[in-house]
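**Student:** Sequence and computational prediction follow.
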Amino acid sequence: MTIGSHLEELRGLPVFEFPEPGGTVPLPEPEAVAWRLSGPTYRDGDEEDWPEIFDRFLATVDTRRVRSLVVGGWEDAYETDSSAIVARLIGANNRLTGLEALFIGDMTFEDCEISWIQQSDVTPLLAAYPGLRSLGVRGGSNLAFPPVSHASLEHLVVESGGLGADVVRGIAGSDLPALKDLELWLGTDQYGADSVPGDLAPLLAGTHVPALRRLALRNSVIQDEIAEAVSGAPVVARLEHVDLSMGTLGDMGAVALLGGQPLTHLASLDLSHHYLSEEMQERILAELAPHGVKVLMDEAQEEEDWGGGEMHRYVSVGE
């Protein structure tokens, strides 16, 4: 699977594409939408690049009332990282005084494949916007996220085909007392994923995320090991939603998950895109569904034979 569509909403607001110059599309009220600013990743001729679009946005919209912002594509995103965009956003923090939600890298595969998107250190944005409640990033290449403290952040999502261990450790070690929803696409070693379950230990202990209610550790090539780590994690006792979807979860991981601490308090358990046997799927439903847990499971994926009897599993999103 690849990323085939752009975001349609961000933090409850519909995404509105900031129009090209000279357009006749009426602009909505600044606080009513999530403004999407996107330039061509393959720029041709006199097309506006992202900085020019951003300058025009600042000059056109009452940015003091803007609550939500989506950064789409930028020129040569497959080889030029997001650091210049991060710097521009930081420099505009005195203009975007009401910003609550920010997503960087809203690109489809036609714009730039997820594992080709070049990111950078995004944590200075958190210092620049102490009132930010939602931060999303797509793309793990060159992404940096050293441990930070932020009092207001409630939702953090990092989508990748492969997330580096240093990023995982940085997020896991961050002090985020307001965080309610954390979603990490851990990915595959084919695209840079090199974390191990131990890198998640501070997060799974729950000490620095006392408000966490949804934990999504998705798209992992080591989903069985992740499931085993989650099975004994102290943080699970206060979660409402656990998401282990999009990865290579098989019976071994499911046995560990069911054999750990009780999951019957959950509102939902998402295991979509899995490699579970029919017997295991039935067991999961039998143990959790009677307690009101909404279990999300689609049809099992099929392992592929690489020859010599070696079977291989795929994550949902890689390249």
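**Tutor:** Sure thing, it's come through. Note that the structure is a prediction, hence the values are computed from the model and not measured. Residues are numbered from 1 along each chain as shown.
**Student:** switch to C-alpha atoms for all contacts and neighbour counts from now on
**Tutor:** Will do.
**Student:** S141 is in contact with E113, isn't it?
**Tutor:** No: at 11.1 Å, S141 does not count as touching E113 under the criterion of Cα atoms under 8 Å.
**Student:** which of those two has more neighbours?
**Tutor:** Neighbour totals were compared for S141 and E113, and S141 leads with 24 against 19 (other Cα atoms under 10 Å).
**Student:** and the gap between the nearest residue to that one once chain neighbours are set aside and L215?
**Tutor:** Using Cα to Cα, 6 or more residues apart in numbering and skipping residues adjacent in sequence, the residue nearest S141 is Q118, 5.1 Å away. Distance, Q118 to L215, using Cα to Cα, to the nearest Å: 25 Å.
**Student:** tell me the contacts of V61?
**Tutor:** Neighbour list for V61: P30 [criterion: Cα atoms under 8 Å, 6 or more residues apart in numbering].
**Student:** Can you tell me how far it is from R95?
**Tutor:** In this view, V61 and R95 are 10 Å apart by Cα to Cα.
**Student:** next one: A286
**Tutor:** As judged by Cα to Cα, A286 and R95 stand 54 Å apart.
**Student:** Please, where are all the helices along the stretch 151-300 of the chain?
**Tutor:** In the stretch 151-300 of the chain, the helices defined using DSSP state H, counting those that start in this stretch lie at 165-172, 201-205, 223-231, 251-259, 278-288.
**Student:** let's bring in a second model and compare:
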Amino acid sequence: MTINEHITTFAGLPVVTFDPSTPPTDPAAPAAWRLSVTEDEGGDAFAELAAAWLDVVDPTSVQALVIGDWGEAWDRAFPVRVLVDAAPRLTKLRAVFLGEMTFEECEISWILQPDVTPLLAAYPHLEVLRVRGTSSLELTPVRHAGLREFAIESGGLPVTVTRALADSELPACTHLELWLGTGDYGRDTTVDELGPILDGSRLPALRTLGLRNAENADEVAAALATAAVVPRLDTLDLSLGTLTDTGAAALLAGQPLTHLRRLDLHRHYLSAEMTARLPAVLTGVEVDVTDRLEADEYMGRYVAVGE
């Protein structure tokens, strides 16, 4: 799997790309505005685009923002100060996606991200934050009372980010999604480092947990078999990784999962027998076991998104 298409909706709104040469007919229309420049523009092009956008739209009407390429994203981190400085004007901003780029624009492992802590501080009412790419990504432990959905898409999740997240207090967060990735692309997050997250004590509202794109999916599944957070979940997502019968058997042998509404395991390496067994055993649960793969003769098992 590669990230080869742009999203068309975000936070329940249609994505509309801002083009300064074609001003929108309705600057206050509900939309998830997409701001993106080309790699060739670079320099201050993104800041200039954002300034032009703020002068055209009604900033007080903006609810969602999708940030694409900020110009040579492989060479410079997103200029988070642009959004921090705009916070007094973007009073209704509730959702932000940083780095919504296809692999043709920038491979996920190349995307340089900033310290996102100032963004969370500037927008205390932010409800959704999705970040694609973790190269240079930083996070300081925070308490954010408004964030309901936090997702980090990664080819390899750094332990520094995992530890900061584990030490953060997100009392309203109902959806946490981490793409763990592989060691080849920067993952040094171990299952042990996920312990405070699996404990769930600082995530009292959590209902959806995604530990996706994991090279160590079997180990993750084994940890979830006894994790304190699982009985509170509505949805558990282990998709896009290298899950085998070993991990699936650990899930089935652990604590009950029949309370779940959905168990997402799509894009996996389960046997045909286990693929059939899981939905049969977990009756009443929507179990997604589509996209079954066989280990490659040369590459073995690999995650969906790495480079």
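**Tutor:** The structure has been received and is ready for your questions. Quick caveat, the model's predicted, so the values are computed rather than measured.
**Student:** what about the counterpart of the residue nearest to S141 of the first structure in the second structure, neighbour count?
**Tutor:** The alignment partner of Q118 of the first structure in the second structure, by TM-score structural alignment, is L112. For L112 of the second structure, the count of nearby residues is 21 (other Cα under 10 Å).
**Student:** and the nearest residue to T2 of the first structure once chain neighbours are set aside, what does it touch?
**Tutor:** Nearest residue to T2 of the first structure, sequence neighbours excluded (Cα to Cα, 6+ apart): V317, at 5.9 Å. Applying Cα under 8 Å, 6+ apart to V317 of the first structure gives the contacts 1-3, 160-161, 187, 219, 246.
**Student:** can I get the residues you listed in TSV with neighbour count and distance to I53 of the first structure?
**Tutor:** Compiled in TSV, the contacts of V317 of the first structure are given as follows (neighbours: other Cα atoms under 10 Å; distance: Cα to Cα, whole Å):
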residue	neighbour count	distance to I53 of the first structure
M1	10	31
T2	14	27
I3	16	24
S160	31	26
G161	30	28
G187	34	32
N219	29	33
M246	25	35
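**Student:** Do you have the strands of the stretch 201-307 of the second structure handy? List them.
**Tutor:** For the stretch 201-307 of the second structure, strands defined by DSSP state E, counting those that start in this stretch occupy the ranges 208-214, 235-237, 262-264, 286-288.
**Student:** The third one maps to which residues in the first structure?
**Tutor:** In other words, strand 262-264 of the second structure. Mapping strand 262-264 of the second structure onto the first structure (TM-score structural alignment) gives residues 268-270.
**Student:** how much does that stretch stray from the second structure?
**Tutor:** Superposed on the second structure, stretch 268-270 of the first structure shows a mean distance to its aligned partners of 0.4 Å (mean Cα distance after the TM-score superposition for the first structure).
**Student:** returning to that earlier point: contacts only, for the match of Q118 of the first structure.
**Tutor:** 73-78, 133-137.
**Student:** R56 of the first structure -> the second structure?
**Tutor:** With TM-score structural alignment as the criterion, R56 of the first structure lines up with A52 in the second structure.
**Student:** G73 of the first structure now?
**Tutor:** Alignment note (TM-score structural alignment): G73 of the first structure maps to D69 of the second structure.
**Student:** Can you tell me how far the residue nearest to that match when sequence neighbours are not counted is from R81 of the second structure?
**Tutor:** If the residues on either side of it in the chain are set aside, D69 of the second structure comes closest to S36, at 4.9 Å by Cα to Cα, 6+ apart. Distance of S36 of the second structure to R81 of the second structure, given as Cα to Cα: 16 Å.
**Student:** Helices along the stretch 1-150 of the first structure, start to end?
**Tutor:** For the stretch 1-150 of the first structure, the helices defined by DSSP H, counting those that start in this stretch cover 50-60, 83-91, 124-128.
**Student:** what does the last one contact?
**Tutor:** Helix 124-128 of the first structure has contacts (Cα under 8 Å, 6+ apart) with 86, 89-90, 93, 132, 150.
**Student:** try 7 Å this time
**Tutor:** The contact list for helix 124-128 of the first structure, computed with Cα atoms under 7 Å, 6 or more residues apart in numbering, reads 86, 90, 93, 132, 150.
**Student:** Would you format those residues as TSV with distance to Y275 of the first structure included?
**Tutor:** Formatted as TSV, the contacts of helix 124-128 of the first structure follow (distance: Cα to Cα, whole Å):
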residue	distance to Y275 of the first structure
V86	39
I90	43
N93	46
L132	38
H150	37
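**Student:** Looking for the alignment partner of L99 of the first structure in the second structure.
**Tutor:** With TM-score structural alignment defining the correspondence, L99 of the first structure maps onto L93 in the second structure.
**Student:** er, A205 of the first structure actually
**Tutor:** Correspondence of A205 of the first structure to the second structure, assessed by TM-score structural alignment: D199.
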